[in-house]
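Participant: quick one, what's the 3D model for this:
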Amino acid sequence: MPRLKLPLYTKILLWFLVNVLVLALLGFGFMRAQFKLGLDWMLAGEPGDRIAALGDSLTHEFSRVPESEWNTKLHAYETTHGVTFALFDNRGSQAFGEPVTPPPEVLPKLIDRRPPGHGPQRRAPGPVMKRPDDAPPKPRFMLKAGSPARYWAGVHLDLVQQRDNTALMLVMVSDSISGGGLFFELWPWIALVAAALLLSALIWMPFVRGITHFIQGLNKAAGRIARGKFDERISTARHDELGELSTSVNAMAAQLGDYVAQQRRITADVAHELCSPIARMQMALGVAEQRGTPEQAVYLKKLDHELQHMARLVEELLAFSKTETLPERETPEEVDLTALIAQVIAREAPDTPIHTEVPLLPLSTLRHALNRALGNVLRNAVRYAKNIEIHAERSEDRWIIIRVLDRGPGVPAVALEHLFKPFYRPEAARSRATGGSGLGLAITKRCVEACGGEVSASNREGGGLEVKMRIPMSLHPSP
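Facilitator: The predicted model follows:
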């Protein structure tokens, strides 16, 4: 199962909210332990007002009907709110509603301990007057009790039982803390969390955005350095650990650039220095062949073969080292791609039937670099495969796509990402016996990159290899 990928900004914000939640729970637990808080605190706000209003509404409605209809009315309330309703007298005995058995923790709450004159008084039949705004709040409670545990809430009513003139209390029982929306409403809490999330995002956005933006830039720069762009540099304007990290990455890129430049310079110098002794050895071998005996001819031929292979390797080493400076040595020019591909085919595969589909496409690029890249790929295909095709097309984002396809042995899937590395040859399909040096596709990669493009390879269904070169239609000259 794939892991969920979250941006760094989201992770920081989520951890901040988790921290706030943990602190809130710890604070609530401490307050509850120190001040012995129960669930009554929930009735101090809107839920308490809601229950008090429900009690007033029930009092007003019940005072207009005989007591014989109160059970029916309570059942209607239960259907509306999804909560069990019952009326208890001030001695803790149930008077109306579906029979419920209060747990021992609830019984003390049912007794009306208001002093005489403060409780409900028997009144003549008629409408109940609205309670004044400055009237003291009626006693109410809420707790969790019983086995299985249920939520109990109650409020004393301005309602008396006519039989014995006892005050009544409305008791509500629910299996959930929400109580059908009477005790607890989820949406206000969701709105609170959403508001906290939004506010936190707005407060933290400048700080976190600065970090994530820098890391994104650092990641992109590191990717370009990994691709050989050692002149890439990162801003060191930050005065913190990230600023120190950017300084270290810049120093690393500079050292890598110097190291790679030295390696390339050594490669070019060694290849250049090898040209003269190889040439002298070839001249000496020619003299030896003229003066040698027939018995020596076989050995001299093998020596000549090895010497020619060494000469080709040195030549490709020189070509490989020169591709690094192609953008400085060449300037973009208008290229007729159809004519260029025909020229490459005539040079590299004059006797091989090759199917081409190359329309007229506008292209401004480095002619010699593209010529060398196409030549190396085609020479590689001719060496190992048959049924070769060359296709070119224009993509929607102003790029030219050139594909060289064959029906050869292909390469192992694990070798595809290494094909364009210097001196790499997949042993399953290619070896020194076939004449390759392992530099042809590496030169192709540098030539294509000099044209501002990229090259990749993939195996074809049914066998064979496809090399795809993606080149911009117009290459701006190097400054």
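Participant: only C-alpha atoms from now on, for both contacts and neighbour counts.
Facilitator: Noted.
Participant: what about stretch 76-88, distance to the chain center?
Facilitator: Remark: stretch 76-88 is offset 50 Å from the chain centroid, using CA atoms, centre = their mean, to the nearest Å.
Participant: ok, stretch 166-173 next?
Facilitator: Here the centre of stretch 166-173 is set off from its chain's centre by 56 Å, with CA atoms, centre = their mean.
Participant: show me what that stretch is in contact with.
Facilitator: If you take CA atoms under 8 Å, 6 or more residues apart in numbering as the criterion, stretch 166-173 is touched by 55, 83-90, 110, 112, 119-121, 150-161, 179.
Participant: sort out which of these are buried, if you could.
Facilitator: 55, 83-90, 110, 112, 119-120, 151-161, 179 (16 or more other CA atoms under 10 Å).
Participant: out of those residues, list just those in strands.
Facilitator: If you go by DSSP state E, those have 84-89, 151-161 in strands.
Participant: would you mind giving the secondary structure of R32?
Facilitator: The three-state assignment at R32 reads helix, by DSSP: H, G, I helix; E, B strand; the rest coil.
Participant: just checking, it touches G38?
Facilitator: Yes - taking contacts as CA atoms under 8 Å, R32 lies within contact range of G38: 7.3 Å.
Participant: so what's the residue count around the residue lying closest to L8 once chain neighbours are set aside?
Facilitator: Ranked by CA to CA, 6 or more residues apart in numbering and with sequence neighbours excluded, the top spatial neighbour of L8 is T212, at 6.7 Å. By other CA atoms under 10 Å, the residues close to T212 number 14.
Participant: so what does the helix or strand where T212 lies touch, helix or strand wise?
Facilitator: Taking DSSP states H and E as the definition, T212 sits inside helix 186-226. Packed against helix 186-226 by the contact rule (3 or more CA pairs under 8 Å, 6 or more residues apart in numbering; DSSP states H and E) you find helix 8-35, helix 241-291.
Participant: now the other sequence, so there's something to compare against:
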Amino acid sequence: MIRPASSLFTRILCWFFLNLILVGAALGTFIFFQPQLDLHAFFGMQRWNRLRVAAALMVHDLYNAPRKEWSAILARHARVNQVDFVLVFGDGTRFSSRPVELPDTVRVRVEHAFKGPFSDRRPAPPPPARNPVLPGSGPDQDILSPSGEQPPGLGEGLEGLDLIPGRPVLRMHTSDPDLYWTGIMLPPPPKPRDFPTPFVLMVVSDSASGNGFFFDARPWVLVAAVVLLISVLFWIPMVRNITRPLSRMTRATEEIASGRFDVVLDEPRRDEIGRLARAINHMTTRLAAFVTGQKRFLGDISHELGSPLARIQFGLGVLDQRLDGANRQRLQNVMDDVAHLSQLVGELLAFSRADLSAQSVALEPVDLLWVVREAVRREKAPDSEVIIDVDPDLRVLASPDLLTRALANLVRNGVKYAGKAGPIHIVAHKDKGWVNLEVKDSGPGVPEEYLDQLFEPFFRPEPSRNRSLGGVGLGLSIVKTCVESCKGRVFARNQKPHGFVVTIILGRC
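Facilitator: This is a model prediction of the structure:
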């Protein structure tokens, strides 16, 4: 049986996920070694946009409230955004949503921002068509440059952007404690009131994502999950479309290997799998014709040889009464050879008949104890002991003739090879919807390497094929043919410390 971890379905899915990982790794490596790709700028757009919107809302609230309420206003916005806000003016005045100490590195960056060329720039009065910075006001340049002009950059990279009002002045991480800082410089409103100088609004968080304020990973994770789900939903039917027919073909070939040639694969496909199914069907048809023809040939030959052999035996018997001395001994040797040949022909005929009759066998409920007793009556020798342990009420679905023939062969083998070693036990017990019938002896058993070949036609464990050691190797083949004709199974094993067991499994009525 194929383990799930080694199945074709699992391997294809593993390769699919590995392919996704490799594509992701290749994309990450490409981005990492491309300095012109500014990932901070790409992922930071959301951060700066949210900070500008939050700044517009806070400036509006602060503009309409006295300074003593500014910390409370910042605290209210901090609760809404789940971050802390710090407001720093050029004269050193500072307001915050909660007490926060500015690390030296942060304070130096803020002071450096106030020393820029636009730090003392007072905004010109706004044009009539433009509004002051209020929630829901015009584009961002109302905050970045109230005059409507974009100040020129002072250099490349973050250092050049630090000195432009309305643009980020810092983005850093400090330790002890771990905090993430982001700040922008904003010019005072058109009517300064309590905003005499430009100011820096900073956002502080103990999370790199700012609890979703700096960067919200949930949309990206959701998109990745949706892409992965769609890919899996697309791949699974395709993989199933490949593995399911292969599984059916595997089961079919296993049945063909066990001797069932009536298996037909219905795979109306035009791809390679369909061609394979048609090839298996063609192979099954050819094998069935070959095996059936071979067994018919054996049966016909056996039947044709039966009559001449019977006449030869009759003639030799008559001749035996007229000879004496050395000639009689020579005749006896010839008679033994003819008897052995007659036995071989008889077993060949029984084997071919058993297999051919299996194609049209009619199964019926059978009294198992009656079949066992009939088989023992046929084959039990006077000096052997057979112990039967079968429930009288036990019934199986089988053909009485074929099942009796199979048991008779097993009893005959037990008597021949182990009749003097101890009693032969015939035991039957129920196993769910089946009946296990075991024929046990106390003989030496069979070498383990031969167990799988015992039911093959003409197989004998003795390489010499000595006539005195056994028959022609068709007895167990007949047993297998008869049992499988009854929709059952048969297998053999050795038992410890000695003995040989043949188990027949049949459907229970």
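Participant: select, out of the helices and strands packed on helix 186-226 of the first structure, the one closest to V382 of the first structure.
Facilitator: V382 of the first structure lies closest, by CA to CA, to one member of those: helix 241-291, at 26.9 Å.
Participant: now do that closest one: distance to the chain's middle.
Facilitator: 41 Å.
Participant: do stretch 466-486 of the second structure as well
Facilitator: Between the centre of stretch 466-486 of the second structure and the centre of its host chain there is 42 Å, according to CA atoms, centre = their mean.
Participant: report the buried residues of that stretch.
Facilitator: Of the residues in stretch 466-486 of the second structure, those buried (16+ other CA under 10 Å) are 471-486.
Participant: of the residues you listed, which is the nearest to G166 of the second structure?
Facilitator: Of all these, G166 of the second structure sits closest to E484, with 88.4 Å by CA to CA.
Participant: and the closest one, what pairs with it in the first structure?
Facilitator: Alignment note: E484 of the second structure maps to E449 in the first structure; criterion TM-score structural alignment.
Participant: and its match, helix, strand or coil?
Facilitator: For E449 of the first structure, the secondary structure call by three-state DSSP comes out as helix.
Participant: for it, list the residues it contacts.
Facilitator: Not one residue lies near E449 of the first structure by CA under 8 Å, 6+ apart.
Participant: name the nearest residue to the counterpart of I312 of the second structure in the first structure, ignoring sequence neighbours.
Facilitator: Residue pairing (TM-score structural alignment): I312 of the second structure is matched to M281 of the first structure. Distances taken as CA to CA, 6+ apart place L307 nearest to M281 of the first structure, at 8.0 Å, with adjacent residues excluded.
Participant: with R233 of the first structure instead?
Facilitator: With sequence-adjacent residues excluded and distances taken as CA to CA, 6+ apart, R233 of the first structure is closest to N250, at 5.6 Å.
Participant: residue in the second structure paired with that neighbour?
Facilitator: Counting by TM-score structural alignment, N250 of the first structure lines up with N281 in the second structure.
Participant: from P103 of the second structure, how far off is that match?
Facilitator: In this view, N281 of the second structure and P103 of the second structure are 81 Å apart by CA to CA, to the nearest Å.
Participant: which one of these two is surrounded by more residues?
Facilitator: Counted by other CA under 10 Å, N281 of the second structure and P103 do not tie: N281 has more neighbours, with 21 against 11.
Participant: to which residue of the first structure is M249 of the second structure aligned?
Facilitator: Using TM-score structural alignment, the partner of M249 of the second structure in the first structure is L218.
Participant: just P400 of the second structure next, same as before
Facilitator: In the first structure, the residue paired with P400 of the second structure is R367, using TM-score structural alignment.
Participant: was I right to think its match contacts L337?
Facilitator: No - with contact defined as CA under 8 Å, R367 of the first structure does not reach L337; the gap is 9.4 Å.
Participant: give me the more crowded residue out of those two.
Facilitator: More neighbours surround L337 than the other of R367 of the first structure and L337, with 22 against 19 (other CA under 10 Å).
Participant: tell me who's in contact with that one.
Facilitator: By CA under 8 Å, 6+ apart, the residues touching L337 of the first structure are V358, L360, L361, L363.
Participant: map it onto the second structure.
Facilitator: Counting by TM-score structural alignment, L337 of the first structure lines up with L368 in the second structure.
Participant: now F62 of the first structure. Nearest residue, chain neighbours left out?
Facilitator: For F62 of the first structure, the spatially nearest residue (CA to CA, 6+ apart) is W70, at 6.6 Å.
Participant: much appreciated, bye for now.
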